[in-house]
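*Asks:* Just need the structure, nothing else, for what follows:
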Amino acid sequence: MKKPLLALSVVALSLGSIMTPLHASAALPLQVDGNELPSLAPMLERVSPAVVNISVEGTMVSKQQIPESFRFFFGDELPAEQSQERPFRGLGSGVIIDSEKGHIITNYHVINGADSIKVQLSDGREFDAELVGGDKMSDIALLKLKKKAKGLTQMEFADSDKLRVGDFTVAIGNPFGLGKTVTSGIVSALGRSGLNLENFENFIQTDAAINSGNSGGALVDLNGKLIGINTAILGPNGGNVGIGFAIPSNMIHNLTEQIINYGEVKRGMLGVQGGEITAELAQALGYESSRGAFVNQVLPDSAADKAGLQAGDVIVSLNGKKISTFSELRAKVATLGAGKKIKIGVIRDGKNKQFDVTLGESQSQQTKAEQLHPGLTGASLSNTQKSDAQQGVKVTSVTKGSPAESYEIEQGDIIIGVNRHRVSNLKELSKYLEKQDGVLALNIQRGDRRVVVVVR
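*Replies:* Predicted coordinates:
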């Protein structure tokens, strides 16, 4: 019985310590030894109106496999899986980055699957918003207010590459739907990755309290400039334990520029494969550090190959900024965008070398066709390669028993037109299908012949 009593006494002491200054707050001095007390209030009053609350509504489709025994008794007419639709609601945060255009950035997972997006400003005004574009693998989405709003406050970007461990941070967001909330901390670490190996991760780690609903909110420096977008926490049961993660502002800036200019993210590709530097590998290479990205293969005819990089190189910098891990290199290259000219610093045989590289464009992006039209459900689509004889949208796979298979769409088909409208890539196909609700006449290149598939 002694331990619980001790714990209770500690809580009571903590509460007493917190409550005592409240009674004496009116008597607190404005100055100490002639100096004003430091406060974040002036900075927050200036920039916090740029942080907004986001609420979404939509329908979630869940699929459930039907056991083979059931299908045996009911015949082939019973599908292999059954879909169920469930409405959902969600809350998050966002940051205004362009007051004139009404552009707001948030996390992709905040608005993923949403049919309705509403933005509430700090003054209580509420607006409908639309998705301009997003990147699921980087967890960034760009929204735009449907109606022009007066008196918006936008937030200025900081250079996140200049951050150091120990720099002060302030997180602003809408945790648990409580409303505008501010917490503070420091940069705990840089270049964090490994939360989701399929995604591009180069997180800022902070101990500023981040909780559910903070997603998409701002992480700012003491000047009120945006250094990151809060996106995830590491803690039991989703609670804050002082380990939060934010997407760096430089990554956000690169991605939003691509979405604004091209309507999509044109992911950059260096064309190297490799991994992290271990102590054993560093010793084998005669390399005195454990920081950098080890290259074990350079893909033929890639941007790296054309620039002169070789297997065995250790990449240590990108545009003059240090590279600590292969994950960091992967995330930065992917979000810089295709066609970007960069400088890569490497160590080769103990010597420092510099290479000018023009990034290629990744062709690995795939889209699930049900996102474009219900009749295409079950098909996966990707852009064709430049080396392909026919340019268009390639069907990379078709699920057995799916609507796409019932319309006789086959793996390897290349969609080159819709309703007599020529399409050369996923962007053009997606843009055209946004306005089409009825019957689709797909012009398809199938091997050495062309066919027309009608999809309802």
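
*Asks:* From now on I want contacts and neighbour counts done on CA atoms only, so please keep to that.
*Replies:* Noted.

*Asks:* Tell me how many other residues crowd the closest residue to F168 other than its chain neighbours.
*Replies:* Excluding the flanking residues, the one nearest F168 by CA to CA, 6 or more residues apart in numbering is I186, at 4.2 Å. Residues near I186, counting by other CA atoms under 10 Å, number 17.

*Asks:* Tell me which helix or strand comes right after the helix or strand hosting I186.
*Replies:* Assessed by DSSP states H and E, I186 sits inside strand 181-192. Remark: after strand 181-192, the chain's next helix or strand is strand 203-206, criterion DSSP H and E.

*Asks:* Packing partners of that following strand?
*Replies:* In this structure, strand 203-206 packs against strand 181-192, strand 244-248, with contacts taken as 3 or more CA pairs under 8 Å, 6 or more residues apart in numbering; DSSP states H and E.

*Asks:* Need the winner for burial among those.
*Replies:* Highest mean neighbour count of the helices and strands packed on strand 203-206: strand 244-248, a mean of 27 (counted as mean count of other CA atoms under 10 Å).

*Asks:* this one next, for a side-by-side:
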Amino acid sequence: MPKATTRTLRRVSAAFSLILSLAVLAPFSLPAHAESAVPQSAVPQSATQIKLSFAPIVKEAAPAVVNVYARRVVSQRQVSPFFNDPFFRRFFGDQGGFGAPRQRVERSLGSGVIISADGIIITNHHVIKDADEVRVALSDRREFDCDIVLDDERTDLAVLKIKDGTGNFPHLAFGDSDKLEVGDIVLAIGNPFGVGQTVTQGIVSAVARTHVGVSDYQFFIQTDASINPGNSGGALVDMSGHLVGINSAIYSRSGGSNGIGFAIPVNMVKLIADAAKHGGKVRRPWIGASMQGVTADIAEGMGLDRPRGVLVTRISKGSPAAKAGLKVGDLVLAVDGTQVGDPNAFGYRLATKKLGGTADLDVLSDGREHQLSIALEAAPETVPRDTREIGGRSPFTGATVENLSPAVAEELSLQGEDSGVVVKSVTRGSPADRVGLQTGDIILTVNQEDVKTTKGLVSIAGSDPYIWRVEVSRSGRTLRFAVRG
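*Replies:* Modelled structure (predicted):
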């Protein structure tokens, strides 16, 4: 072989050896920042890591989730099939077709969450609504009767207290629902269909879902964890084992889970739990302003690149909003740094704040963004309620009415009204019920006479006209009807 060829082969061999050496040594000579960027594999250190199981979280959380059994007695009159016969009614009168009242027991089943060692339980309002007796069963099969400490229909939440308990019950710690993000893993724990305690797993699908129609404060965590009837009142738990929501509703056409469930955020639950500890009455902040959503047309008219925020449509005179300088036509973009996209989100942000503090609003006014600090006060009762139940023979018989004030309007979830006479409740089957009066109706005029106070309405109801012509305001619409006297 020629010498030149031999020298060439030696050089190639030496170069190959050098490249191989560099390749072997390269992993040990990376810069510090490059080494940290490479994912490090590790041998599993425990059985839990090998199984990738949620079992440790479930073992901590599940004992605090209880089954809730509510029982109510309903009286019913049995109507004779002959009652609609005029001949039968001629001899036996209007009451002859009714048999003796019969009592029927209704039962409902749901779930609840123990939130303190002394046996305080959070569940849904609709689980224990109108219940005469409430009983809970723990995961260890112990059963206890409960007292209803607080029942708040507006949030669809209720607070129970275990009777005669020995204390030191397993309980869940509160998390922070504002820190949840779409994609976070959550567990739903409850008693679906009464089959026993069940755990399902999913992710957070949305964190500010509104227009669900379950409660007045329509602001929910949406999850695809399977939630079925009976899960209501159960726990939505994060990966730290903390309570982040109370399962409340499902979206379903068949009655079963379709992968869309809704939970009340735990930050709202905290408000109700705190109210139960301090007198059992929920007092919510009131700023004296009404809002509406921003449509694409409104956004274009205001020169916005897209719809955002909520538009101020009304300010009550002398209210915290008026004192802070908020004006009709202003656009509220955020509350304490959190953006709000519709009136429901704005209402939720205020409702979860404590009285006596302040809320900082980011406001767009006259094309300029600035911040306002608004005091959080309870809605005032500017006039006495003077609650009265209407009797006699009138279209209002069976209605309980009150003088309207900001406090009453807040209790009845009325927007944009703070004076007049409002229907507080209507007795079922009464003349007021038959003519269609509803809770929240504001009675404006009767036979063209303005109704300003409950005392005035009682006086008008005592008259005996041939025709009753009534004008009421309902959800911002004016309704008129006439009834024969």
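
*Asks:* TM-score of the superposition?
*Replies:* Scored against TM-score structural alignment, normalised by the length of structure 1, the superposed chains reach a TM-score of 0.70; 367 aligned residues with a CA RMSD of 4.0 Å.

*Asks:* What is the biggest strand by length in structure 1 packed up against?
*Replies:* The residue-count maximum for a strand in structure 1 (DSSP state E) belongs to strand 81-98. Contacts defined by 3+ CA pairs under 8 Å, 6+ apart place strand 81-98 of structure 1 against strand 51-65, strand 103-106, helix 108-111, strand 168-173.

*Asks:* post-alignment, the third one versus structure 2, mean distance?
*Replies:* Superposing on structure 2 places helix 108-111 of structure 1 at an average distance of 0.4 Å from its equivalents, by mean CA distance after the TM-score superposition for structure 1.

*Asks:* The helix or strand following that helix aligns to what range in structure 2?
*Replies:* Heading C-terminal from helix 108-111 of structure 1, the first helix or strand you meet, by DSSP H and E, is strand 114-120. With TM-score structural alignment applied, strand 114-120 of structure 1 matches the range 131-137 in structure 2.

*Asks:* Show me where the stretch 301-450 of structure 1 has its strands.
*Replies:* 314-318, 321-322, 341-348, 351-358, 360-361, 366-368, 379-383, 393-398, 414-418, 421-422, 440-446, 449-455 (DSSP state E, counting those that start in this stretch).

*Asks:* okay if I get the ones you listed as CSV plus distance to V10 of structure 1 and mean neighbour count?
*Replies:* Output for the strands of the stretch 301-450 of structure 1, formatted as CSV (distance: least, CA to CA, whole Å; neighbours: other CA atoms under 10 Å):
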stretch, distance to V10 of structure 1, mean neighbour count
strand 314-318, 49, 23
strand 321-322, 46, 14
strand 341-348, 54, 19
strand 351-358, 57, 16
strand 360-361, 58, 20
strand 366-368, 55, 15
strand 379-383, 58, 23
strand 393-398, 61, 22
strand 414-418, 68, 24
strand 421-422, 72, 14
strand 440-446, 69, 20
strand 449-455, 68, 14
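
*Asks:* mind giving me CSV with those strands and columns for distance to F203 of structure 1?
*Replies:* Putting these into CSV (distance: least, CA to CA, whole Å) gives the following:
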stretch, distance to F203 of structure 1
strand 314-318, 17
strand 321-322, 15
strand 341-348, 21
strand 351-358, 25
strand 360-361, 23
strand 366-368, 24
strand 379-383, 28
strand 393-398, 32
strand 414-418, 38
strand 421-422, 41
strand 440-446, 42
strand 449-455, 43
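
*Asks:* Out of these, which is closest to A208 of structure 1?
*Replies:* The closest of those to A208 of structure 1 is strand 321-322. By CA to CA, the value is 25.3 Å.

*Asks:* Which residue numbers in structure 2 does the closest one align to?
*Replies:* Taking TM-score structural alignment, strand 321-322 of structure 1 hits residues 338-339 over in structure 2.

*Asks:* check the fit of that stretch onto structure 1 and give the mean distance.
*Replies:* Compared with structure 1 after fitting, stretch 338-339 of structure 2 has a mean deviation of 2.2 Å; criterion: mean CA distance after the TM-score superposition for structure 1.

*Asks:* which residues touch that stretch?
*Replies:* Where contact means CA atoms under 8 Å, 6 or more residues apart in numbering, the residues beyond stretch 338-339 of structure 2 that reach it are G309, L333.

*Asks:* now that stretch, how far from the centre of its chain.
*Replies:* Relative to the chain's own centre, stretch 338-339 of structure 2 is displaced by 18 Å; criterion: CA atoms, centre = their mean, to the nearest Å.

*Asks:* per the alignment, the residue nearest to F168 of structure 1 corresponds to what in structure 2?
*Replies:* Match for I186 of structure 1 (TM-score structural alignment): I203.

*Asks:* so what corresponds to F245 of structure 1 in structure 2?
*Replies:* Under the alignment (TM-score structural alignment), F245 of structure 1 maps onto F262 of structure 2.

*Asks:* Report the contact partners of that match.
*Replies:* F220, I221, Q222, T223, N247, S248, A249, I250.

*Asks:* what do we get in structure 1 for I315 of structure 2?
*Replies:* In structure 1, I315 of structure 2 lands on V298 (TM-score structural alignment).

*Asks:* looking at it, that match is touching G308, isn't it?
*Replies:* No - with contacts counted by CA atoms under 8 Å, V298 of structure 1 stays clear of G308, the gap being 9.4 Å.

*Asks:* These two: which is more packed in?
*Replies:* V298 (22 against 12).

*Asks:* what about the more buried one, distance to G275 of structure 1?
*Replies:* Shown here: V298 of structure 1 relative to G275 of structure 1, a distance of 13 Å by CA to CA, to the nearest Å.

*Asks:* Can you match the contacts of F262 of structure 2 up with structure 1 and say which hold?
*Replies:* Retained in structure 1 by both residues aligned by TM-score structural alignment, their matches' CA atoms under 8 Å are the following of those: F220, I221, Q222, T223, N247, S248, A249, I250.

*Asks:* Secondary structure element for the residue mapped onto the fifth one from structure 1, which one?
*Replies:* Aligned counterpart of N247 of structure 2 in structure 1: N230 (TM-score structural alignment). Assigning secondary structure by DSSP H and E places N230 of structure 1 in strand 226-233.

*Asks:* what angle separates that strand from strand 168-173?
*Replies:* Angle of strand 226-233 of structure 1 versus strand 168-173, following axes from the mean of the first three to the mean of the last three CA atoms, to 10 degrees, is 60 degrees.
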